[in-house]
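# Predicted model, plus sequence, below.
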Amino acid sequence: MQPSRDISRLLEIMAALRNPDGGCPWDLAQDYMSIRNYTIEEAYEVADAIERQDFDDLRDELGDLLLQPVFHAQMATEDGRFDFGDVVQAITEKLIRRHPHVFGEQAARDAGGAKARWDDVKEDERKAKASKRDGEASVLDDVPMVLPSLARAEKLTKRAAKVGFDWPDVPAVLAKVTEELDELQAAATNRQRHEEMGDLLFAVANLARHLHIDPEAALRDANAKFTRRFHYVEDRAKADGVAMADAGLERLDGYWNEIRAADKAS
């Protein structure tokens, strides 16, 4: 078996790995549920390579991500459900259907018009799915449960806003965030604090949407900033010959303020 630029070779390799006669024991032991988290992780690693602008890494991570649908499709082929060709057929049909201004007779004069047509087609698709399950279509349909909670909260509020269920402006959302913070402070039990913390985070995600900020990306950047600054604190303590556990909060906070000041000056 030799490497190739052809997708058919990847399909052949995956089939060989899953072959009960001489395949890989680990690959043979997997099922849809056992590899679903790998699918999510690979998507995050692609996003990480993009943020770092590391295009060699991006090429490799896209390959790792591509393996996931190939893996799932191979298992589905074995189960007689569908194969990789069906996956390609489905996405090509969807792209053509959602771009009538490109592949049909409709016209879209700008990106906004194209997005509006995309949303209209998606709404039709949601209604079609609802009819299959004998239910009413909801604007919240198709918001994946497996999204990170902060990202899902932002997406849920965005969907609700499309039908007018939304705060009128940023000050109104800020007031809601303050209200939720007050309720968290007033909570008397762990159960109440749990609920109020969720409400506060949901309100913050909604505020981020109103400010045109991706809350998941903002928190990811904050995590990266905290990590970088904390590494500085560790390095400063080491340079002073002080163990972190023995340094005391005042000293550690002094190190932290050094890197904060340096960041603001840069």
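Nice, I can see it. Bear in mind the structure is a predicted one, so any value in this text is a computation, not a measurement. Residues are numbered from 1 along each chain as shown.

# from here on, contacts and neighbour counts on C-alpha atoms
OK.

# so how far is the helix or strand that Asp56 is a member of off the chain centroid?
Assigned by DSSP states H and E, Asp56 belongs to helix 55-79. The chain centre lies 17 Å from the centre of helix 55-79; the measure is C-alpha atoms, centre = their mean, to the nearest Å.

# Output the contacting helices and strands for that helix.
helix 7-17, helix 32-52, helix 84-98 (3 or more C-alpha pairs under 8 Å, 6 or more residues apart in numbering; DSSP states H and E).

# now stretch 211-230, how far from the centre of its chain.
14 Å.

# Ok, stretch 242-251 next?
37 Å.

# show me the contacts for Arg251.
Residues near Arg251 by C-alpha atoms under 8 Å, 6 or more residues apart in numbering: none.

# State the distance from it to Asp263.
19 Å (C-alpha to C-alpha, to the nearest Å).

# for Trp26, same thing?
For Trp26, the distance to Asp263 - C-alpha to C-alpha - is 47 Å.

# cool, Arg220 as well?
Arg220 is 18 Å from Asp263, by C-alpha to C-alpha.

# again, but for Asp86
In terms of C-alpha to C-alpha, Asp86 sits 51 Å off from Asp263.

# Repeat that for Ala47.
25 Å.

# which one of these two has more residues nearby?
Between Ala47 and Asp263, Ala47 has the larger neighbour count (other C-alpha atoms under 10 Å), namely 15 against 11.

# Who are the contact partners of that one?
Taking C-alpha under 8 Å, 6+ apart, we find Ala47 in contact with no residue.

# still on that earlier bit, quick check: angle from the helix holding Asp56 to helix 84-98?
Counting by axes from the mean of the first three to the mean of the last three C-alpha atoms, to 10 degrees, helix 55-79 points 110 degrees away from the direction of helix 84-98.

# What residues sit buried inside helix 55-79?
57-58, 61-62, 64-68, 70-76 (16 or more other C-alpha atoms under 10 Å).

# Show me what secondary structure element comes after the host helix or strand of Ala203.
For Ala203, the host element (DSSP H and E) is helix 190-210. Downstream of helix 190-210, the first helix or strand assigned by DSSP H and E is helix 215-239.

# got the contact list for Arg159?
Val139, Leu140.

# Could you tell me how far the helix or strand containing it lies from the centre of the chain?
According to DSSP H and E, Arg159 maps onto helix 149-161. Counting by C-alpha atoms, centre = their mean, helix 149-161 is centred 12 Å from the centre of its parent chain.

# and if you look at stretch 259-266?
Worked out by C-alpha atoms, centre = their mean, stretch 259-266 lies 30 Å from the chain centre.

# Other residues contacting that stretch?
Contacts of stretch 259-266 (C-alpha under 8 Å, 6+ apart): Arg229, Tyr232.

# mind running it again at 7 Å?
Identification of contacts with stretch 259-266 by C-alpha atoms under 7 Å, 6 or more residues apart in numbering yields Arg229.

# Run a quick neighbour tally on Gln106.
For Gln106, using other C-alpha under 10 Å, the count is 11.

# this is the comparison structure:
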Amino acid sequence: MNSRTDQLKALDRLLTIMDELREQCPWDKKQTMQTLRHLTIEETYELGDAILDNDLNEVKMELGDVLLHIIFYAKIGSETNDFDIADVANAISDKLIHRHPHIYGDTIVSDAEEVKRNWEQIKLKEGKKSVLEGVPKSLPALVKANRIQDKVAGVGFDWERPEQVFEKVQEELNELQAEVTAGNTDEIESEFGDVLFSMINYARFLGVNPENALERTNKKFIKRFQYLEKGAKQMGKELKDMTLAEMDVFWNQAKTND
């Protein structure tokens, strides 16, 4: 691994390159925070994919892309004299020190859960009116639900045991089925949302990240379906012309190859 001196040299090199690109490259010169925003989101998802695939070389490359965007935003901020990369680094350093009194102060904690509870209480003391203020509005609904539940749990609004959460899941499923039977379209959507929300909460109690779990299933389904498509092609058939029994043969073969 590189020494701290080499790490700082590498960051200095990147800062210098960013200065040069901003001055000389037509594309880089015209970018704003608004034009970079959607690209940053895309890069973050690509990093997430690499992490799920456990492709560490790709993680390294995608982290570089995300770091570039951080440097880019800081460069733009410096051009308007609002902030630069030092301000960004110092701000997060100050926040980390303030929110870790068990490291930089005399607070004593017993485990990671107590650290999380203290974190939320400290943020409220900083002026936040709600523990949910920090949940981005633009988060995908599944991720947002997980963050909402995690944050309110941090201030004690939570179930005590996984069995209680599972009972809630069953209750919500029963309510959904009742609305399906009654044919109440609007209520079906509402109750379906309640089922998903309760399942996400149950995942948290099981120590499962629901986003990762669903994406793992997505990848598994894609792999199996593409195996099915390949098998159909080898038979000289279109999927629409195959019976379900014929499809099941390839699907079951795909499952054995997982």
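Yep, that arrived. All values derive from a computational prediction rather than experimental measurement.

# re earlier: by how many degrees do the helix or strand following the helix holding Arg159 of structure 1 and helix 190-210 diverge?
With elements assigned by DSSP H and E, the helix or strand that comes after helix 149-161 of structure 1 is helix 170-186. Relative orientation of helix 170-186 of structure 1 and helix 190-210, computed by the same axes, to 10 degrees: 170 degrees.

# So which bits of helix 170-186 of structure 1 are buried?
Val173, Leu174, Lys176, Val177, Glu180, Leu181, Glu183, Leu184.

# and the gap between Val155 of structure 2 and Ala145 of structure 2?
16 Å.

# which ones are touching Leu96 of structure 2?
Applying C-alpha under 7 Å, 6+ apart, no residues contact Leu96 of structure 2.

# try Val165 of structure 2
With C-alpha under 7 Å, 6+ apart, Val165 of structure 2 has these contacts: Trp159, Tyr202.

# Also the one 4 residues further on?
Residues near Val169 of structure 2 by C-alpha under 7 Å, 6+ apart: Val195, Ser198, Met199.

# In structure 1, what residue corresponds to the last one?
Matched across to structure 1, Met199 of structure 2 falls on Val204, judged by TM-score structural alignment.

# Just give the closest residue to the counterpart of Cys25 of structure 2 in structure 1, not the sequence neighbours.
Counting by TM-score structural alignment, Cys25 of structure 2 lines up with Gly23 in structure 1. In space, Gly23 of structure 1 comes closest to Leu17 once its chain neighbours are excluded; the distance is 4.4 Å by C-alpha to C-alpha, 6 or more residues apart in numbering.

# now do Leu228 of structure 2
Phe250 (5.3 Å).

# what about the one you found, which helix or strand?
Residue-wise, Phe250 of structure 2 maps onto helix 244-256 under DSSP H and E.

# How about that helix, which residues are buried there?
Result for helix 244-256 of structure 2 [16+ other C-alpha under 10 Å]: buried residues Met247, Phe250, Trp251, Ala254.

# ok, those residues vs Gly127 of structure 2, which is closest?
Nearest to Gly127 of structure 2 out of these is Ala254 (C-alpha to C-alpha; 53.9 Å).

# Which residue in structure 1 aligns with the closest one?
With TM-score structural alignment as the criterion, Ala254 of structure 2 matches Ile259.

# and if you look at Thr5 of structure 2?
So, by TM-score structural alignment, Thr5 of structure 2 is left unmatched.

# now Leu244 of structure 2
Leu244 of structure 2 maps onto Leu249 in structure 1, by TM-score structural alignment.

# Next, the contact list for that match, please.
Here Leu249 of structure 1 is in contact with no residue (C-alpha under 7 Å, 6+ apart).

# how close does it get to Tyr255 of structure 1?
From Leu249 of structure 1 to Tyr255 of structure 1 the distance is 10 Å (C-alpha to C-alpha).

# Equivalent analysis for Met145 of structure 1, please.
In terms of C-alpha to C-alpha, Met145 of structure 1 sits 41 Å off from Tyr255 of structure 1.

# Show me which residues of stretch 221-236 of structure 2 are buried.
For stretch 221-236 of structure 2, by 16+ other C-alpha under 10 Å, it's Lys223, Arg224, Phe225, Tyr227, Leu228, Glu229, Gly231, Ala232.

# just stretch 32-50 of structure 2 next, same as before
Under 16+ other C-alpha under 10 Å, the buried positions of stretch 32-50 of structure 2 are Thr40, Glu43, Thr44, Glu46, Leu47, Gly48, Asp49, Ala50.

# Next: stretch 89-102 of structure 1.
Arg97, Arg98, His99, Pro100, His101.

# I'd like to know how far Glu45 of structure 1 sits from Leu62 of structure 1.
For Glu45 of structure 1, the distance to Leu62 of structure 1 - C-alpha to C-alpha - is 9 Å.

# ugh, wrong one, Phe71 of structure 1
14 Å.

# next one: Asn190 of structure 1
43 Å.

# And Asn206 of structure 1, by the same measure?
31 Å.

# Let me see the contact set for Val195 of structure 2.
Per C-alpha under 7 Å, 6+ apart, neighbours of Val195 of structure 2: Val169, Glu172, Leu173.

# which ones are touching the aligned residue in structure 1 for the last one?
Spelled out, that is Leu173 of structure 2. Using TM-score structural alignment, the equivalent of Leu173 of structure 2 in structure 1 is Leu181. Contacts for Leu181 of structure 1 (C-alpha under 7 Å, 6+ apart) come out as Leu200.

# now Leu181 of structure 1: how far from Phe202 of structure 1?
11 Å.

# before we move on, what about Ile7 of structure 1?
42 Å.

# Give the equivalent position in structure 2 for Tyr44 of structure 1.
Per TM-score structural alignment, Tyr44 of structure 1 is aligned with Tyr45.

# can you tell me which residue in structure 2 aligns to Ala224 of structure 1?
Checking TM-score structural alignment: Ala224 of structure 1 goes with Lys219.

# For that match, grab the count of nearby residues.
Neighbour tally, Lys219 of structure 2, other C-alpha under 10 Å: 12.

# Against Ser130 of structure 2, how distant is it?
37 Å.

# do Trp159 of structure 2 as well
20 Å.

# got it, and Asn212 of structure 2?
Relative to Ser130 of structure 2, and taking C-alpha to C-alpha, Asn212 of structure 2 is found at 27 Å.

# Show me which of those two is the more surrounded one.
Asn212 (14 against 11).

# With adjacent residues omitted, what lies nearest to that one?
That would be Leu52: by C-alpha to C-alpha, 6+ apart, it lies 7.3 Å from Asn212 of structure 2.
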